[in-house]
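K.L.:
predicted model follows, preceded by the sequence.
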Amino acid sequence: MSDQNSARSNDERDEVQYDPNSGRYDIYECTVSGCDNVVLVVGSDDPPMSCHDQLMERVMDVEMSVNSPDVRQVLLQAFGLPKAGLDICLCVIGEGPLSANEVAEQLGYDRSTVTRYLNKLVELGLLRRSELNREGGGVVKVYHSIDLERMRRETLIGFYAWAGEAAALIEEANLTKQDYLEKNPDQELPDVFWESFLDE
């Protein structure tokens, strides 16, 4: 896969802002005091989201902007795949069905590396494996893209799991910061405080 086909870097990607009128997705929040439940809805919201037996309200006033994601970054963050794994996944999705040898030849990767990641991608549910009979006899394992709807679901669930873990980490950091400042009201927060979260 050439550098021209690779994803744009974060700095090169446009910033986007949540647009509640786009229809692509919606963000809802609970209106009950003290509840911080926020959910992401992709597709139709039928029946409407609810929390504490009350309908949740669509978020309409978000002012923050984020970098526009690309599929490589989403797969990287949601499934923890390095560049080689992403290249292999996207190669099979675009060109499959392919054998491990064919993927290795197309990408210039070592066959053992390709086989390892192909097996991982099958385990994650992003690819499927089958056997084809060769014309000269014998069988060869080939890899295919899974059903697009299933891939969409697996990718969304994987990303939501990652986002949930990220939100939980932010919450833990905030609570720990608050606890530290309450116990040390006359001290600034040391840099080493944040380093403890980088190591986790």
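P.N.:
It's in.
K.L.:
hey, let's count contacts and neighbours off CA atoms from now on
P.N.:
Noted.
K.L.:
any idea which helix or strand carries Ser33?
P.N.:
Taking DSSP states H and E as the definition, one finds Ser33 inside no helix or strand.
K.L.:
cool, and Phe193?
P.N.:
Counting by DSSP H and E, Phe193 is part of helix 191-198.
K.L.:
one more structure, for comparison:
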Amino acid sequence: MAPFESELAVYTCQSCGECQLASAAPTCCGEPMDEIDETVPVESPDESHLMRAVFDISETELEVCRHLMSENELTVDELTGLVDRDRSVVTRHLNHLVELGMVEKHSRVLSNGGRVNVYSHRSADAVRRQFKLGLYTWLTDAVDVIDDLSEDKIERLVGGADEDDRGPVIVEEDE
């Protein structure tokens, strides 16, 4: 079965001004909505920005993925040497990537006895579908956040708040 491919567009209601993202003209206020060409001037995401913003994937996790894409399967110890990070950091990143559905984890029996976990990449189509699903889920939640913005919150976002009212600055570090 071919994957569902449909061009998404932004539509607006001429009556109330509501906007929607859809693959075909939705209705609002009893009328079909109009497709709009105007956009809000935002910077288009690159791979790294999108992965960080939506999936909380760090540069190190992207590096781990690139190594897994070039090999059939790798152990934590092998990846630790390739990305030059501590074993615990690599393990944490791999667990996150498994949770996101980008990487698969298997147990392999060693020739001298015992077992070791090995990690492999999923197919590009499977990862792409997983990313689209995650992005659509994130987008739906993001629209809900915007819909929940009160007038007071919007005024503060636009610049009505004093610098002291903004709260602490959080700096994220990539491990």
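P.N.:
Looks like it arrived, so ask away. The model shown is predicted, which means the values in this text are computed figures rather than measured ones.
K.L.:
re the thing from before, mind giving me the packing neighbours of the helix holding Phe193 of structure 1?
P.N.:
Using 3 or more CA pairs under 8 Å, 6 or more residues apart in numbering; DSSP states H and E as the contact test, no helix or strand touches helix 191-198 of structure 1.
K.L.:
that one vs structure 2, mean deviation?
P.N.:
After superposition onto structure 2, helix 191-198 of structure 1 sits on average 6.0 Å from its aligned residues (mean CA distance after the TM-score superposition for structure 1).
K.L.:
which residues in structure 2 form strands?
P.N.:
All strands of structure 2, identified by DSSP state E, fall at 9-12, 19-22, 27-28, 31-32, 34-35, 74-75, 103-109, 115-121.
K.L.:
of those, which approaches Glu59 of structure 2 most closely?
P.N.:
Ranking those by proximity to Glu59 of structure 2 (CA to CA) places strand 103-109 first, at 15.7 Å.
K.L.:
and that closest one, what does it pack against?
P.N.:
helix 87-100, strand 115-121.
K.L.:
and the ones you listed: which comes nearest Leu74 of structure 2?
P.N.:
That would be strand 115-121 among those, by CA to CA, at 5.3 Å.
K.L.:
ok, Ala22 of structure 2 touching Ser6?
P.N.:
No. Taking contacts as CA atoms under 8 Å, Ala22 of structure 2 lies outside contact range of Ser6: 9.3 Å.
K.L.:
picking that back up, buried stuff in the helix holding Phe193 of structure 1?
P.N.:
Counting neighbours by 16 or more other CA atoms under 10 Å, one finds that helix 191-198 of structure 1 has no buried residues.
K.L.:
counterpart of Thr113 of structure 1 over in structure 2?
P.N.:
Aligned counterpart of Thr113 of structure 1 in structure 2: Val89 (TM-score structural alignment).
K.L.:
tell me the centre residue of structure 1?
P.N.:
Compute the mean C-alpha point of structure 1, and by CA atoms, centre = their mean the closest residue is Ala78, 2.8 Å away.
K.L.:
what lines up with that residue in structure 2?
P.N.:
For Ala78 of structure 1, the residue aligned by TM-score structural alignment is Val54.
K.L.:
list the contacts for that match?
P.N.:
By CA atoms under 8 Å, 6 or more residues apart in numbering, Val54 of structure 2 lies in contact with 134-135, 138.
K.L.:
ok, Glu131 of structure 1 next?
P.N.:
Counting by CA under 8 Å, 6+ apart, Glu131 of structure 1 has contacts 139-142.
K.L.:
what's the neighbour count on the closest residue to it other than its chain neighbours?
P.N.:
In space, and not counting its chain neighbours, Glu131 of structure 1 is closest to Lys141: 4.5 Å by CA to CA, 6 or more residues apart in numbering. Residues lying near Lys141 of structure 1 (other CA atoms under 10 Å) number 14.
K.L.:
rewinding a little: for the residue lying closest to the residue nearest to the centre of structure 1 once chain neighbours are set aside, give me its contacts.
P.N.:
Spatial nearest neighbour of Ala78 of structure 1, chain neighbours left out: Phe159 (4.5 Å); criterion: CA to CA, 6+ apart. Contact analysis of Phe159 of structure 1 by CA under 8 Å, 6+ apart lists 74-75, 77-79.
K.L.:
please say which position in structure 2 Phe159 of structure 1 maps to.
P.N.:
Checking TM-score structural alignment: Phe159 of structure 1 goes with Leu135.
K.L.:
quick one: that match from Leu79 of structure 2, how far?
P.N.:
Leu135 of structure 2 sits 27 Å away from Leu79 of structure 2, taking CA to CA, to the nearest Å as the criterion.
K.L.:
quick one: Trp162 of structure 1 and Asp191 of structure 1, what's the gap?
P.N.:
Taken as CA to CA, the span from Trp162 of structure 1 to Asp191 of structure 1 is 26 Å.
K.L.:
cool, Thr155 of structure 1 as well?
P.N.:
35 Å.
K.L.:
what of Leu156 of structure 1?
P.N.:
Leu156 of structure 1 is 34 Å from Asp191 of structure 1, by CA to CA.
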